[in-house]
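1. make a model of this:
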Amino acid sequence: MSEEIALDASAYLNALLDTSARGEEIRGRLGQATRWLVPEFFDLECLNYCRKSEPGPNREAKIDLVARGLQNSLIDRVETYEFLPRIIQLLPNVTAFDAAYVVTAEAYEVPLVTSDHRLSRSPGPRCDFAVF
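-> Below you'll find the model as predicted:
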């Protein structure tokens, strides 16, 4: 199966950093996709997650791995400014960042691949979710 997906930072980071079966499952799902649609702030959110890790060599290695991964040619960064009205509609139930992921999936009519179970159960989103 080959398709486009919307991808959030939680799933992407788990695919890169999680060595458990869950990480393997996400990597398998990403491997089936031909294009990963993400909001334009995706890179910053991923790197900020790494910055919050414990200082030391593991954090530096994590930052390096994530930074190299962000150069993946399958990642297609989407400007979300035009989606602000829909993002605002979703704000009572989800964060602005999560709303941007949802709206990206809705706009392109693709599933949102996420590790955020709470987001997938929130009222308001009209996209399909692939939750890992």
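2. going forward, measure contacts and count neighbours with C-alpha atoms only.
-> Fine.
3. which other helices and strands contact the lengthiest strand in the chain?
-> Ordering each strand of the chain by length in residues (DSSP state E) puts strand 33-39 first. Secondary structure elements in contact with strand 33-39, counted by 3 or more C-alpha pairs under 8 Å, 6 or more residues apart in numbering; DSSP states H and E, are strand 3-7, strand 75-78, helix 96-108.
4. now, of those, which is deepest in the fold?
-> Ranked by mean neighbour count, those are led by strand 3-7 with a mean of 24 (mean count of other C-alpha atoms under 10 Å).
5. for it, which helices and strands make contact with it?
-> Contacting strand 3-7 under the criterion 3+ C-alpha pairs under 8 Å, 6+ apart are the following elements: strand 33-39, helix 96-108, strand 112-114.
6. ok, back up a step: now distance to L16 too, for the helices and strands packed on strand 33-39, in CSV please.
-> Formatted as CSV, the helices and strands packed on strand 33-39 follow (distance: least, C-alpha to C-alpha, whole Å):
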stretch, distance to L16
strand 3-7, 13
strand 75-78, 14
helix 96-108, 19
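7. now the other sequence, so there's something to compare against:
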Amino acid sequence: LVENSARGSWALNLLGGGGLVAPHLMPAECANVLRRAELNGNISRDVALLAHADLASLPVELYPYAPFAKRIIALRSAVTTYDGWYVALAEAIGAPLATCDRRLARAHGLRCEVFSPPEDEPR
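-> From the prediction side, this is the model:
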């Protein structure tokens, strides 16, 4: 987490709760976001490296694609395949889904509770 804002604080509070789960692709997605932020000059090289080290040590249980494939495909008209993986995982284990993605938070047909930052937070 490299964002120093109310939205970043919201995410940090959620991360502190423990019991994190995510699709197996999550670390690669996050590493790519860090790469883009560094290349675009939004964060320094040092911040990117520190954030990547934190990512590598994040206590999160990663889940493979195959057990969720049918539900992911069933969600294709409502959300992207990547987002569908997060949704299908949350649905399968009965957990809420936390996201800063307003479009995902408003998507129809999800069978899990969705948490997102308050609407007045900038995106």
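8. quick TM-score on the pair, please.
-> Aligned and superposed, the two chains score 0.84 in TM-score terms (TM-score structural alignment, normalised by the length of structure 2); 116 aligned residues with a C-alpha RMSD of 1.8 Å.
9. quick one: the helices in structure 2?
-> Counting by DSSP state H, the segments of structure 2 that form helices are 6-15, 26-39, 45-56, 69-74, 81-93, 102-105.
10. which part of structure 1 lines up with the first one?
-> In other words, helix 6-15 of structure 2. Mapping helix 6-15 of structure 2 onto structure 1 (TM-score structural alignment) gives residues 21-30.
11. so how much does the matching stretch differ from structure 2 once superposed?
-> Once superposed with structure 2, the aligned residues differ from stretch 21-30 of structure 1 by a mean of 1.7 Å; criterion: mean C-alpha distance after the TM-score superposition for structure 1.
12. among the helices of structure 2, which comes closest to R111 of structure 2?
-> Smallest distance to R111 of structure 2 across those (C-alpha to C-alpha): 5.9 Å, for helix 81-93.
13. so the closest one aligns onto which residues of structure 1?
-> Counting by TM-score structural alignment, helix 81-93 of structure 2 corresponds to 96-108 in structure 1.
14. any chance you could list what contacts that stretch?
-> Stretch 96-108 of structure 1 is contacted by residues 5-8, 37-39, 78, 80, 83, 86-88, 90-91, 111-112, 119, 125-128 when judged by C-alpha atoms under 8 Å, 6 or more residues apart in numbering.
15. how far off centre is it?
-> The chain centroid and the centroid of stretch 96-108 of structure 1 are separated by 10 Å, computed with C-alpha atoms, centre = their mean, to the nearest Å.
16. next: stretch 43-58 of structure 2.
-> For stretch 43-58 of structure 2, the distance to the chain centre is 16 Å (C-alpha atoms, centre = their mean).
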